[in-house]
Structure formats: C-alpha cells, structure tokens
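K.L.:
no sequence for this one, just the structure:
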C-alpha cells in the first residue's frame, strides 16, 4: 500500500453508488486518501437523486462527471471496490478487491436512495478504519 492509500470505486454507470462512496471517502478522510471512481459503462451525468441525497448530509457531488473505467485506474489503486460492475472490472494481481453489494439507486425516489447512502457511509467509515485513516466526525 502506498503512503497515501489510493481507492477506486467502480459501478456500471459511475452515476450513483460509486459517486456517493467517493464523495464520502474524500470528505471523511479530509484528503488523506486518494479517491477515484469510474464506471464500466459511464452515464451522461450524475444521478440527480444521488446528488440530492448527498447534499442532505452536507456533501456536494453535483460537479462530478461519470468517468470510464480504465486498466490504468485499476493499476494506480491500492484498493478497488466494486459495486455491481460484473465481469467488466479488470483484475490486477496484487490489488485488494472488495465487492459491496448495494441496491442501485438508478430510477429510485429519494426515500429509497437514503438507505443506500447511509449504508455506503458505514462501509466507507469501516474502510477508513481498516486503512488506519482518522475519520472526520
């Protein structure tokens, strides 16, 4: 693992789950972790309901844009966290992989996205503990 841990969140469209996770990790780590997110088939824009759900907890992801998953992004990461990208996620030996099974917020109303957001936050906090990075309160 590098001196500053590098984490990549991957889902299909890079418009909801992975963007929320990246937002939480960047916010809670206060920059102590290098954060990336990408999608195997990126969407055109961030899911507006995910943006609203994150805004409710004081994190603005509205300026983010979906990014395409590349082998280079995986290679440059210490930890790769997949969220339903299936076989499209490249496997690089020596990388730590985690698969977070989470409901897809695409097309869901805010009341269905909030529990996904809250579960992502819990998992990000647990990840920070595993990485030995203090968490913002």
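P.N.:
Here it is on my side, so go on. Everything numeric in this text was worked out from a predicted model, so none of it was measured.
K.L.:
CA only for contacts and neighbour counts going forward, please
P.N.:
OK.
K.L.:
now stretch 32-46: buried residues?
P.N.:
For stretch 32-46, burial by neighbour count (16 or more other CA atoms under 10 Å) applies to 32-43, 45-46.
K.L.:
can you redo these as JSON lines with secondary structure and distance to residue 104?
P.N.:
Converted to JSON lines, these look like this (DSSP: H, G, I helix; E, B strand; the rest coil; distance: CA to CA, whole Å):
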{"residue": "32", "secondary structure": "coil", "distance to residue 104": "28"}
{"residue": "33", "secondary structure": "coil", "distance to residue 104": "25"}
{"residue": "34", "secondary structure": "strand", "distance to residue 104": "24"}
{"residue": "35", "secondary structure": "strand", "distance to residue 104": "21"}
{"residue": "36", "secondary structure": "strand", "distance to residue 104": "19"}
{"residue": "37", "secondary structure": "strand", "distance to residue 104": "16"}
{"residue": "38", "secondary structure": "strand", "distance to residue 104": "15"}
{"residue": "39", "secondary structure": "strand", "distance to residue 104": "13"}
{"residue": "40", "secondary structure": "coil", "distance to residue 104": "15"}
{"residue": "41", "secondary structure": "coil", "distance to residue 104": "14"}
{"residue": "42", "secondary structure": "coil", "distance to residue 104": "14"}
{"residue": "43", "secondary structure": "coil", "distance to residue 104": "13"}
{"residue": "45", "secondary structure": "coil", "distance to residue 104": "15"}
{"residue": "46", "secondary structure": "coil", "distance to residue 104": "13"}
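K.L.:
included below, for side-by-side comparison, is a second structure:
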C-alpha cells in the first residue's frame, strides 16, 4: 500500500515544492512505496524559479509540480493521506481542513529561502533543499507501512530534533 504524504506551505511555491520533489525523488531511488504531494492554503499559482532550479540541478524531476490548493486533497476521489507535514509556521498555525482517514500531522519548519537577501537567495534555496532532503531520507528509513500512528508521529517529530 502506498504511503501518501501531503506537504503544506501557505503559497505552495517553494518549501512544500522542494519537499514534494525531494521525497518523491528519494522514494523512487530507494524503491519505497511512498508518494508525496504538496499544496497550500493560499497557493500563489506559480513555483518559485529558484526552487525549480535547485531541484533540477540535483537531478529531481519537476515536470509534474504545480502550485495548488489543499482543497484538492479533501475533494471526492482525492488520494487518502497518511501523513500531513507543514513546512512553514504560518501554515502550521492555520486551521487545516478535515483530512479523510485521520493522517498523522507534524510540523517541520524551515525559514523561507525567498526572504534571503537577493545575493544569497539561490544559496538559501539550495541549503533548504539539502535540509529537506536529509529529513526525507530519515523518514524513508522508517517502516512507514507498519507503524502505529502514535509511533509514526513520535518518530517524525524526533526527526526534527535530530
């Protein structure tokens, strides 16, 4: 059974897209039955070009990414989520929709690389991609398909502290 992971950030233009790309990339490379999606509460409708650049330069397929609303994932026929991760503090503080299936919810905050000074912005995106990629690798090392929700939540929260 595929483990579906939804990664949320308010505008779904940078951190959540980096997370979606990195999780799908590593899951494919490692042969894990995990699929990542990303969405936002107020999607911008565009992906930050720096996010696309650093993903592409790391060999990550971005052909499928787009900025979308989290409403798509509560609509009839949407894939059932097993894990929902917020990656920005504002999304973590928002009232999220009801997620069918009662997924495990955790917060993995990252500073917004879009707010870095212009001369350092590309580097900020690359460092954020690397940090996200490392956490995604740690998550993929967990026995996701067999963990009880409370154990999964504790393990995912532990990744932030490590």
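P.N.:
Sure thing, it's come through. Keep in mind the model is a prediction, meaning the values are calculated, not measured.
K.L.:
what about stretch 90-105 of structure 2, how long is it end to end?
P.N.:
15 Å (CA to CA, to the nearest Å).
K.L.:
sorry, slip of the keys, the one I care about is stretch 4-21 of structure 2.
P.N.:
Stretch 4-21 of structure 2 end-to-end distance (CA to CA) = 14 Å.
K.L.:
what does stretch 48-67 of structure 2 give?
P.N.:
10 Å.
K.L.:
in structure 2, which spans are strands?
P.N.:
3-8, 34-39, 83-86, 104-107 (DSSP state E).
K.L.:
can you list the ones you listed in CSV and add distance to residue 155 of structure 2?
P.N.:
Shown next, in CSV, are the strands of structure 2 (distance: least, CA to CA, whole Å):
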stretch, distance to residue 155 of structure 2
strand 3-8, 15
strand 34-39, 17
strand 83-86, 12
strand 104-107, 10
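K.L.:
between the ones you listed, which gets nearest to residue 145 of structure 2?
P.N.:
strand 3-8 (6.8 Å; CA to CA).
K.L.:
the closest one aligns to what range in structure 1?
P.N.:
Aligned by TM-score structural alignment, strand 3-8 of structure 2 falls on residues 5-10 of structure 1.
K.L.:
and what of stretch 123-131 of structure 2?
P.N.:
The aligned range for stretch 123-131 of structure 2 is 111-119, by TM-score structural alignment.
K.L.:
average distance between the matching stretch and structure 2?
P.N.:
Mean deviation of stretch 111-119 of structure 1 relative to structure 2 after superposition (mean CA distance after the TM-score superposition for structure 1): 1.0 Å.
K.L.:
give me the contacts around that stretch.
P.N.:
17, 20, 49-50, 53-54, 102-103, 105 (CA atoms under 8 Å, 6 or more residues apart in numbering).
K.L.:
could you rerun that using 6 Å?
P.N.:
If you take CA atoms under 6 Å, 6 or more residues apart in numbering as the criterion, stretch 111-119 of structure 1 is touched by residue 105.
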